[in-house]
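K.L.:
Okay, predicted coordinates and the sequence, questions at the end:
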Amino acid sequence: MAATLTASVAAAGATLIAQDTIETRYIISSIAALTKQVKVSADEQDAQMLQAEQAGASVATDIANKELIDKTIEDYTSQGYDPCKQLTATKQFALAEITARRTIGSRVATEIQAGGGKYALPGDVLVQRDKVHKALFCTQADVDAGICTSVGAIPGGDTNASLIFSTDTSANVVAAKNAVINNIIGLPDAPIPAGQAATATGAAYVLQKKQRDAYLAFPAYSLKAAQADAEGFDSFMRERVGQYFGTKEAENWARDQASQSERGVLVDMVKIQGLTLKVAERQLRQDLRREANEAVELALENDRINGKKTRDAAAKALASQSAGLVTQ
């Protein structure tokens, strides 16, 4: 009985141990499967995270590249039309204006024969002018009249006022411009004989010459300013204005505006406004010269009308004063 019970207990224990072993294997297998699943899930999650990060980095790179491209386009198209060419042209324009203004005074002094304290025998100056006329400016009418033997390089150039406004700077044309201006200004005053300089008559002559030279200074300056502008500044002004109006370059500029950014269009508008101010400044300078010439004309007209009366009154006052001194 006891042996049977022992055997049964042993058999039951063996069965339980075997069953426990099987269950343990199942549990270990399940844990292994779960671990593998967790690992696979973690790997997939890591891969997904990596892909997400890579995608994010790619997007960030694309955004940065786009911003760089946009900035490059903005920088290029926001400087107005052909900025390098415009800058060069603007510098040349400014330099031409400075040079033209700087040379006017010296050209008045060296190229105009009368005025400015200059003395010369009118006959000698006429001979010199006639010599230049026959060398360069003879017309067919001069030839027909026997004054010249052949037509000159610039027929009638010494009386052609339109040449003053020509941009041509060739030697013959410049000589014609100077001849026109000298013919307008007139002949220089004859020098005073050495013995007359200290006399009352000589002093009156010098005083009268100074007044005449002052009158002539205004038209002389205006004519030389017009000549200097035409030779060294007008072509640049015409080019700058033509950049925006009425030329082939203006057509190119108009087409370029379609691809300009808003800032680029504004830059060009500012340049146009600046050019408009420069044109207005030039007009102001011309108006000031015109006003000065009109003031001289008014003074001359006043002298023509009232000058004799004024001089007669001054002479009477001087005579009366002298008589009073004698009676004393």
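P.N.:
Everything's here; your move. Since this is a predicted model, take the numbers as computed values, not measurements. Numbering: from 1, shown residues only.

K.L.:
going forward, measure contacts between C-alpha atoms and count neighbours the same way
P.N.:
OK.

K.L.:
so where's the longest helix in this structure?
P.N.:
If you go by DSSP state H, the chain has its longest helix at helix 2-77.

K.L.:
Can you tell me which helices and strands the next helix or strand after that one packs against?
P.N.:
Going down the chain from helix 2-77, the next helix or strand is helix 83-111, by DSSP states H and E. Secondary-structure packing of helix 83-111 (3 or more CA pairs under 8 Å, 6 or more residues apart in numbering; DSSP states H and E): helix 200-232, helix 234-242.

K.L.:
Second structure follows, compare the two:
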Amino acid sequence: MRTRKMPLRRRLLAAFALSVSSTAVFAYMCGGAAEGWTITQIEMLTANVETQLTTFTTTFVNQMRLKFDDVVSAVGGATAQESIATKQVVDAVANSEQTLASAIKALQEADEVQKNVLDFHPVTGQGFDPCGTSLKNKTMDMAFGRVHDRAKATVGSNDMAPGRLVASTAEAMQNRLKEHRRLFCTKAEADAGLCTLSELPGGDTNAALLFEGAKPDSLAAKAREAYIQHVLGEPDGALPQAAGNTPAGQSFLIDKNRKSALLSVPAYSLARIAAANTRDATMSDKSPNEVLRLRINQYFGGKEAEAWSGQLARMADRGLVLEATKVAGLETWLRYQQYQQNQRMEANLAALLVAASAGLDETTQAAAQRAQREALSRKVQ
């Protein structure tokens, strides 16, 4: 069984009582009457001890309260500081996240702006020289659009125009000869004393001039017109009015229309070649073929191709797509021109075939008539 420990105050009183009791016993044993004095001393010491214990208790309790208050204040301060520190950490994290989000948004906006700049900049996003390329393509298309009208006018202006009859075939051929000696006198003719050597000798018989650029009113342009007339042959003379109503006259006119129809195909082809190489003042004195050559040189050879390929390396994806579209459009336009050229070639071959088979028609008709007469004679017999 556990003994209960005596309080401190009681243990002090018990020790003092034992001390006093021993003194009294000692005094009594020494023969002195000390009872009154001893009681007085005991009471005095007891009171003194009680006072000291009370003072100690009060002081101790007060100190404990002060220390407890200090501890509570310290804990409260530490708690407040921890709370403030935690809030500061939370705020710092939130601020950093907001800053990061703002930075990401700014980067995205910057990337979007940069992409828009690259996509729509005239150098990186619109293909090579967008305005210049559009103007050159339109100019080229207009130039070749005029070729047809100019060729048609050329075919209708010479003495071999479809359906045209001259007053005198001999006179027309004599005029051609005079024109030749006046403008295209060759060295042999000059040596023979027939004419004066020309600046363009034999130009009216030189097919190479058809493929060279020349101004409309130049000597080369006149040489090309004369060359086309020489190729088509001599013109047909007009019929007298009285002969036009005869069977022979009507047959002649029918053959004339057939001849004109056949000759109109090569006449138009030759005139179109000449028109495609005729320079125009509205196109900086360049012919349609020269304009076409400049457009092709932008992509194949020359300084234009170097500038074009150099800019391709700086283009964005959008610019490359636009440039590829422009090149595809130019290719389509060229294919259309080639398609028209193939049509003219087919027409010339068809006309050549019809002209070559003209003799066969007469032979076939004669053979058919002969066979018909033989069959009729056998039937009569």
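P.N.:
Good, I have the coordinates. None of these values were measured; they are calculated from a predicted model.

K.L.:
per the alignment, residue 117 of structure 1 corresponds to what in structure 2?
P.N.:
Matched by TM-score structural alignment, residue 117 of structure 1 corresponds to residue 163 in structure 2.

K.L.:
again with residue 226 of structure 1
P.N.:
Per TM-score structural alignment, the equivalent position to residue 226 of structure 1 in structure 2 is residue 273.

K.L.:
Okay, its match and residue 141 of structure 2: tell me how far apart.
P.N.:
Taking CA to CA, to the nearest Å as the measure, residue 273 of structure 2 falls 16 Å from residue 141 of structure 2.

K.L.:
Over to residue 153 of structure 2?
P.N.:
Distance from residue 153 of structure 2 to residue 141 of structure 2, by CA to CA: 19 Å.

K.L.:
Residue 180 of structure 2 too?
P.N.:
When residue 180 of structure 2 is compared with residue 141 of structure 2 (using CA to CA), they lie 35 Å apart.

K.L.:
which of these two has more neighbours?
P.N.:
residue 180 (21 against 15; other CA atoms under 10 Å).

K.L.:
can you pull the contacts of residue 292 of structure 1?
P.N.:
Neighbour list for residue 292 of structure 1: residue 218 [criterion: CA atoms under 8 Å, 6 or more residues apart in numbering].

K.L.:
check which helix or strand covers the counterpart of it in structure 2.
P.N.:
In structure 2, the residue paired with residue 292 of structure 1 is residue 347, using TM-score structural alignment. Element membership of residue 347 of structure 2, judged by DSSP H and E, is helix 317-356.

K.L.:
how much does that helix stray from structure 1?
P.N.:
Compared with structure 1 after fitting, helix 317-356 of structure 2 deviates on average by 3.7 Å (mean CA distance after the TM-score superposition for structure 1).

K.L.:
Run the angle between the following helix or strand past that helix and helix 317-356 for me.
P.N.:
Next in sequence after helix 317-356 of structure 2, counting helices and strands by DSSP H and E, comes helix 358-380. If you take axes from the mean of the first three to the mean of the last three CA atoms, to 10 degrees, helix 358-380 of structure 2 sits at 40 degrees to helix 317-356.

K.L.:
buried set for helix 358-380 of structure 2?
P.N.:
Neighbour counts over helix 358-380 of structure 2 (16 or more other CA atoms under 10 Å) mark no residue as buried.

K.L.:
do the same with stretch 204-219 of structure 2
P.N.:
204, 205, 209, 210, 212, 213, 214, 215, 216, 219.

K.L.:
Stretch 143-151 of structure 2 now?
P.N.:
If you call a residue buried by 16+ other CA under 10 Å, then stretch 143-151 of structure 2 has these buried ones: 143, 144, 147, 148, 150, 151.

K.L.:
Could you do stretch 235-250 of structure 1 as well?
P.N.:
For stretch 235-250 of structure 1, the neighbour count (16+ other CA under 10 Å) marks 235, 236, 237, 240, 241, 243, 244, 250 as buried.

K.L.:
quick one: what's aligned to the second one in structure 2?
P.N.:
The reference is to residue 236 of structure 1. When structure 2 is aligned by TM-score structural alignment, the residue opposite residue 236 of structure 1 is residue 291.

K.L.:
Could you report the distance from that match to residue 135 of structure 2?
P.N.:
Separation of residue 291 of structure 2 from residue 135 of structure 2 (CA to CA): 12 Å.

K.L.:
Kindly report the same for residue 261 of structure 2.
P.N.:
The gap separating residue 261 of structure 2 from residue 135 of structure 2 is 39 Å, by CA to CA.
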